[in-house]
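Visitor: Predicted model and sequence below, questions to follow.
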Amino acid sequence: MVAVSRLIRPVEHGLVSFDEFRESVSDAFVPLEMTSADHADFRGVVRGATVGAIRISEVTAAPHVIRRTPRTIRAANPDYFKLGLQVRGYCVLSQDGREAALTPGDFAIYDTTRPYQLSFDDRFRMLVVMFPRHLLRVPPAGIAQLTARRVSGRQGLGAVVTPLLRGLGEQIVDASPTVAVHLGDAVLDLVAAAFAEQLHLADGPLPQSRADALRARVTAFIDERLADRELDVHSIAAAHHISVRHLQKMFEADGDTVSGWLRRRRLEQCRRDLADPRYRDVPVSALGARWGFADAAHFSRLFKNAHGSTPGRYRADAIPVTESTRPTR
């Protein structure tokens, strides 16, 4: 479902107490633990919008520490990445034995499936973009090297991503729901490019094992052939001159399966097509078949499990019928 909120504009009024803010943070993101040195005078607010598959939130608050702990992970463990862009103030993000010190304009990525901590020593404002992990098209081995690493907003692709994210709130507020969905997709593509760039910094590419290189080739091969109904584990393995078992073990090492990866990538292409006004008059079943889902009922069930609504409902929310789009008789 596409929901576009006007609450993402920077504001200072409407700040709430410590307990209310702590509850808002866990509701907006994932279960978290929070501490503050001054509960009595604490004020903060979370404002945001859900756009297609991503959640964009702006957090403004007094100093505090947020922790994603093993206990909160056990409480709820959805597969999400979060990107934190520092707008005002200072933050230290810790995950995977690394620390990223963020000043205004800097950003970093972190994984909600593993413990992390964000420490704010003064009043701050941060823009947080949260999205399913599988949507970031960076090899898993690469992501493992990128969590809690500062990306400067003053050089490279970071200098492109930072102003885009800063202005995204107002762009989404003023955009139609259809445009907002495509803005969300564009953000994910640009963020993926920025992190891919981080893997090829001045000292050269980070070391990559033969297994990592093969995994990257396989996933690229799958993405290029998503519309091929004959694409399966056997054809993928044969194309890379490896056994099916070898292929399966390679994905199992990342807690995934070949068929699961292929299904998610196809469903993501279906989601994009359903939100695209160019395909408004194409039957939902035809869009599913285009990406390998020949059985319409099966496609509808898979899509609802992945995105929370049926393909038809998702399209209706993403492309509202107006007088200008209503079919003529």
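Guide: Sure, I can see it.

Visitor: going forward, measure contacts between C-alpha atoms and count neighbours the same way
Guide: Will do.

Visitor: So which residue is dead centre in the protein?
Guide: For the chain, F131 is the residue whose C-alpha lies nearest the centre (CA atoms, centre = their mean; 2.2 Å).

Visitor: quick one: it and P78 touch, right?
Guide: No: the pair F131 / P78 is not scored as a contact, 10.1 Å apart, by CA atoms under 8 Å.

Visitor: Measure how far stretch 67-81 is from the centre of its chain, please.
Guide: Relative to its parent chain, stretch 67-81 has a centroid offset of 16 Å by CA atoms, centre = their mean, to the nearest Å.

Visitor: what's next to that stretch, contact-wise?
Guide: With contact meaning CA atoms under 8 Å, 6 or more residues apart in numbering, stretch 67-81 is reached by 30-34, 109-118, 130-133.

Visitor: Which of these are buried? Put it as a ChimeraX command.
Guide: Filtering the contacts of stretch 67-81 down to the buried ones (16 or more other CA atoms under 10 Å) takes a single ChimeraX command:
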select :30,31,32,33,34,109,110,111,112,113,115,116,117,118,130,131,133
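
Visitor: Comparison target, given below:
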Amino acid sequence: MLLHASPLHFQDAGLWSEFLSQTFVPLAVREQGNQPFSNLAINEQLGSLMVTEMRCTAFQVDRTTALANRTETALYKASLQLSGTSEIQQRNRKVVLQAGEWAFYDTTCPYTVSVGADAHFLVLQLELGHMQTWLPYLQAALVRRFETQAGSGQLMRQMLLGALNQRQHLSDVAAGGVSAAIMHLIGAQLSECAEVAPDHEQESVQQVQLLKLKHYIAENLTDPDLKVEQLCEYFRYSRRYLYKLFALQNLSPADYIQRQRLEACKQLLANPHYQRPVTELAYQYGFRDATAFSHAFRRRYGLSPTAWRQTPNDAKDCNMC
């Protein structure tokens, strides 16, 4: 097993069904084949990602219409096959995953997953709130086969497996940063491979361009030169066209960059393990000085950075968005 915790061993389909329903969403489970039932599973929290590793004999799970209709939270699952095979069916689509391939599916809709004998795979749970940037492409990306042999897929797989291998040596802050990077790579691959409807081609092209801009911004938030000019030069867009793309979000490029920087700072200040001074954080995220940072933070969230840092976590959850 890749994860370092002791795995749970299941030799009974009923207990396995209970584990899966508690870990993910309620599911109906059936054994398949003649192989003695023997499944191993480990859950590991990696930042905002819950990762479940499984080594299994053959079985099938069904997310029935009745179970899906009881869903309260939008949750997506990404399944990365390490060995063996798995078949996923949803919305009249079907994909068979071999080693090194992954697929993405929606727990708010009925689905069936059939796992082959001696299968080894990882399942990542992704809340909709973490996937807002990629929302235009989620439906087109459902139940499609994605490769991890090159490009963003390979980077995602390497980063995920490396992070799981080093999880016990990662601080909560580091694990949060790694999980955010993994989600950005997942989103990048979704946007690269998403199907484009012919009657919305121009709009879809612009959405892809905007998503790539957002991904680049997220990866370069601490670069003090991250400005409109740098974006135009890197993507070879005119200033006018860049503003047109961000108008899809009703924001200017500079406003979007500042919001993302403020959000990153807010998350760090909420983490009790992050103890660096506010002034250092301001410079780190491209603000010219602590005063400018404080004014921008207060305008956005209604509190100074210091007051936000000192606010109890339960009050943060209730009062801030």
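Guide: Looks like it arrived, so ask away. Predicted model, so just to flag it, every value in this text is computed and none were measured.

Visitor: Now the TM-score, please.
Guide: For this chain pair, the superposition-based TM-score is 0.66 by TM-score structural alignment, normalised by the length of the second structure; 272 aligned residues with a CA RMSD of 4.6 Å.

Visitor: for the stretch 1-150 of the second structure, what spans make up the helices?
Guide: Ranges of helices in the stretch 1-150 of the second structure, per DSSP state H, counting those that start in this stretch, are 13-23, 65-69, 135-141.

Visitor: a markdown table for those helices, including mean neighbour count?
Guide: Listed next are these as a markdown table, based on neighbours: other CA atoms under 10 Å:
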| stretch | mean neighbour count |
| --- | --- |
| helix 13-23 | 15 |
| helix 65-69 | 14 |
| helix 135-141 | 18 |
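
Visitor: what would those helices look like in TSV with distance to A292 of the second structure?
Guide: Formatted as TSV, the helices of the stretch 1-150 of the second structure follow (distance: least, CA to CA, whole Å):
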stretch	distance to A292 of the second structure
helix 13-23	44
helix 65-69	47
helix 135-141	32
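
Visitor: For the lengthiest helix in the first structure, name the packing helices and strands.
Guide: As assigned by DSSP state H, the longest helix anywhere in the first structure is helix 177-198. When contacts are defined as 3 or more CA pairs under 8 Å, 6 or more residues apart in numbering; DSSP states H and E, helix 177-198 of the first structure sits against strand 44-51, helix 158-174, helix 311-318.

Visitor: if we can go back for a sec, what lines up with the residue nearest to the centre of the first structure in the second structure?
Guide: Under the alignment (TM-score structural alignment), F131 of the first structure pairs with L126 in the second structure.

Visitor: Please list all residues in contact with that match.
Guide: With contact taken as CA under 8 Å, 6+ apart, L126 of the second structure is in contact with L49, M50, L75, Y76, K77, A78.

Visitor: Of those residues, which are still contacts in the first structure?
Guide: With the contact criterion set to both residues aligned by TM-score structural alignment, their matches' CA atoms under 8 Å, the contacts of L126 of the second structure that also touch in the first structure are L49, M50, L75, Y76, K77.

Visitor: any idea how far the residue nearest to the residue nearest to the centre of the first structure when sequence neighbours are not counted lies from V11 of the first structure?
Guide: The shortest distance from F131 of the first structure to any non-neighbouring residue, by CA to CA, 6 or more residues apart in numbering, is to I54 (4.6 Å). In this view, I54 of the first structure and V11 of the first structure are 22 Å apart by CA to CA, to the nearest Å.
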